[in-house]
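Undergrad: coords below, sequence missing:
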């Protein structure tokens, strides 16, 4: 039995998308490996006391004794006390589920890298501390026995940033999609959301409003085809640092009544929104993986996404790939997928087949092999 300390602050946070979803999906998958003992660990939690207690009872989550403020300071400046000492009990391997901050450990060490955006594309990120990611990445360079990357695009980025000497420690394991997205959603959970009437078709896009999500490009493209389609646009994920610019884009009134800005939604609502949508659009300028593309495909929604970064790896030929910097190309893709029934049905079928190639269970088994490789 291999004892794995599974460090993830996102595992203990309140909102469940992005790396939080990854952390929980991985935990569930790894728990199925009968030769692993997985111990979730976090420095802090944003859950209510009731939800935190329930999560701890269900998973054995441990919060390190130093807490939210002292933990990163002690690990960054002193490289002590070690994670294994703070939680006690047997630890054979430490897994950092993301590049949060450097972790003090003397055990075999595995780090998952989702992307290097704040370091390589700072223009797309704000309210981040690149020096923290830099420190964590450099620690991985110096100490990690394996660097797990969620796409080949991210792997190339890591090797390009750190140098070829880390190539033999990089493992590419692509993310999966939960079986729940293949099942019918509970549409009743959408009742309280600001959505158009059921007979109005919608295009969905998900993610906090930020420059890399290219929401302004979507709006400009939609304006070009607004007289050719009846669809409304639904944006899920809440306000980000580009919200003001997006609202300004809507100021002229021509799109205002056809755009619905939703905040954070529950997992059940997200699954239902995919089912409600006629198309999913994700012309992001930069992604480490792009999990929502897979989720949409699994939900039976045709997908328009970018031909850059990791997104072609995820979508393959099943997605309608566009240049995210070309508004006219995005507009043409929107018009095609919304008006060409044969194309739409073909992309739905191809998307479902594509999504079935990505499994969290397969991901977990590959990650399990990495743990045993470094922890023997």
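TA: Done, it's in. The structure presented is a predicted model; accordingly, all values stated were derived computationally and were not measured.
Undergrad: Going by C-alpha atoms from here, please, whenever you check contacts or count neighbours.
TA: OK.
Undergrad: close enough to count as contact, residue 113 and residue 151?
TA: No: using CA atoms under 8 Å, residue 113 makes no contact with residue 151, being 9.3 Å away.
Undergrad: what's the helix or strand for the residue lying farthest from the centre of the chain?
TA: Centroid-distance maximum for the chain: residue 227 at 33.7 Å, with CA atoms, centre = their mean. For residue 227, there is no enclosing helix or strand under DSSP states H and E.
Undergrad: Against residue 219, how distant is it?
TA: 14 Å (CA to CA, to the nearest Å).
Undergrad: same check, this time on residue 142
TA: According to CA to CA, residue 142 stands 44 Å off from residue 219.
Undergrad: Over to residue 364?
TA: On the measure of CA to CA, residue 364 and residue 219 end up 38 Å apart.
Undergrad: which of these two has more neighbours?
TA: residue 364 (23 against 20; other CA atoms under 10 Å).
Undergrad: Please look at that one and residue 23 and confirm they touch.
TA: No: Residue 364 is beyond contact range of residue 23, at 11.1 Å (criterion: CA under 8 Å).
Undergrad: this is the comparison structure:
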């Protein structure tokens, strides 16, 4: 009896990239092409978001079953802090789709203006740098932050701004499809470095903080497990 192939897809961002005509670029293009072929042969695809689902439809010839199963963001330990001494926080890489030039410029100008900024990255930027942190430390950093910067052009899901919301930090982000889907009306929309700096200068909107916390509560691992169980059970019948 042939087993069904069920694939969980976080994103296919690489399918939209233009690869350079270098040995590494050619290899990356080949791997991406093979991955998309693999998806087309799946019996059932689970996408991390509606955006990822739409991209799969656009970039492949897949015509089988496909559902969206959101991830949970409630795995970090509970942490509360009376102080919000980090004005701006960022977690992640500086890959091209994250707008690295924007992040560097924002952090540089924020430091020059006297703001306390911190980031968990593998890159040297202005502000306090953390290379590796435990889950407990990450929860602490979120709980001490006023704003979380999320300037990505595209994401398959967008975990970090949701984690930030869970600890009472307010995401600032560009308006795009994935942010509208995942964050809705619970984030500060920006278009430039100046927009972000102006928000740092003002008091945070308490209604927006509450909306952020409620929004993050939509994404629980217990819900993810139940939805995965339902899919696996229905596909095995």
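TA: Here it is on my side, so go on. Nothing here was measured: the structure is a model prediction, and the numbers come from that model.
Undergrad: mind listing what the residue farthest from the centre of structure 1 touches?
TA: With contacts defined as CA atoms under 8 Å, 6 or more residues apart in numbering, residue 227 of structure 1 has no neighbours.
Undergrad: Run through the strands of structure 2 in chain order.
TA: In structure 2, the strands defined using DSSP state E lie at 6-9, 44-47, 65-68, 86-91, 117-120, 128-130, 145-150, 170-174, 188-190.
Undergrad: Read off where the first one ends up in structure 1.
TA: Okay, so that is strand 6-9 of structure 2. Under TM-score structural alignment, strand 6-9 of structure 2 corresponds to residues 110-113 of structure 1.
Undergrad: mean deviation of the matching stretch from structure 2?
TA: In the superposition against structure 2, stretch 110-113 of structure 1 averages 0.5 Å from its aligned positions (mean CA distance after the TM-score superposition for structure 1).
Undergrad: List of residues touching that stretch?
TA: 93-99, 140, 144-150, 154, 371.
Undergrad: just the helices in the stretch 1-150 of structure 1 please.
TA: Using DSSP state H, counting those that start in this stretch, the helices of the stretch 1-150 of structure 1 run over residues 19-31, 49-59, 67-73, 83-87, 117-120, 130-143.
Undergrad: of all the ones you listed, which lies closest to residue 5 of structure 1?
TA: With CA to CA as the measure, helix 83-87 is the member of these nearest residue 5 of structure 1 (7.8 Å).
Undergrad: Now that closest one: buried residues?
TA: 83-84, 87 (16 or more other CA atoms under 10 Å).
Undergrad: so where is that helix in structure 2?
TA: By TM-score structural alignment, helix 83-87 of structure 1 lines up with nothing in structure 2.
Undergrad: to the chain's geometric centre, what's the distance from that helix?
TA: 28 Å (CA atoms, centre = their mean, to the nearest Å).
Undergrad: swap in stretch 70-80 of structure 2?
TA: 14 Å.
Undergrad: follow-up on the earlier one: please identify the deepest-packed of the helices of the stretch 1-150 of structure 1.
TA: Per residue and on average, the most neighbours among those fall to helix 19-31, with a mean of 19 (mean count of other CA atoms under 10 Å).
Undergrad: how far out from the middle of the chain is that one?
TA: For helix 19-31 of structure 1, the distance to the chain centre is 12 Å (CA atoms, centre = their mean).
Undergrad: What is it packed up against?
TA: strand 36-42, helix 360-375 (3 or more CA pairs under 8 Å, 6 or more residues apart in numbering; DSSP states H and E).
Undergrad: so which of these is the most packed in?
TA: strand 36-42 (a mean of 21).
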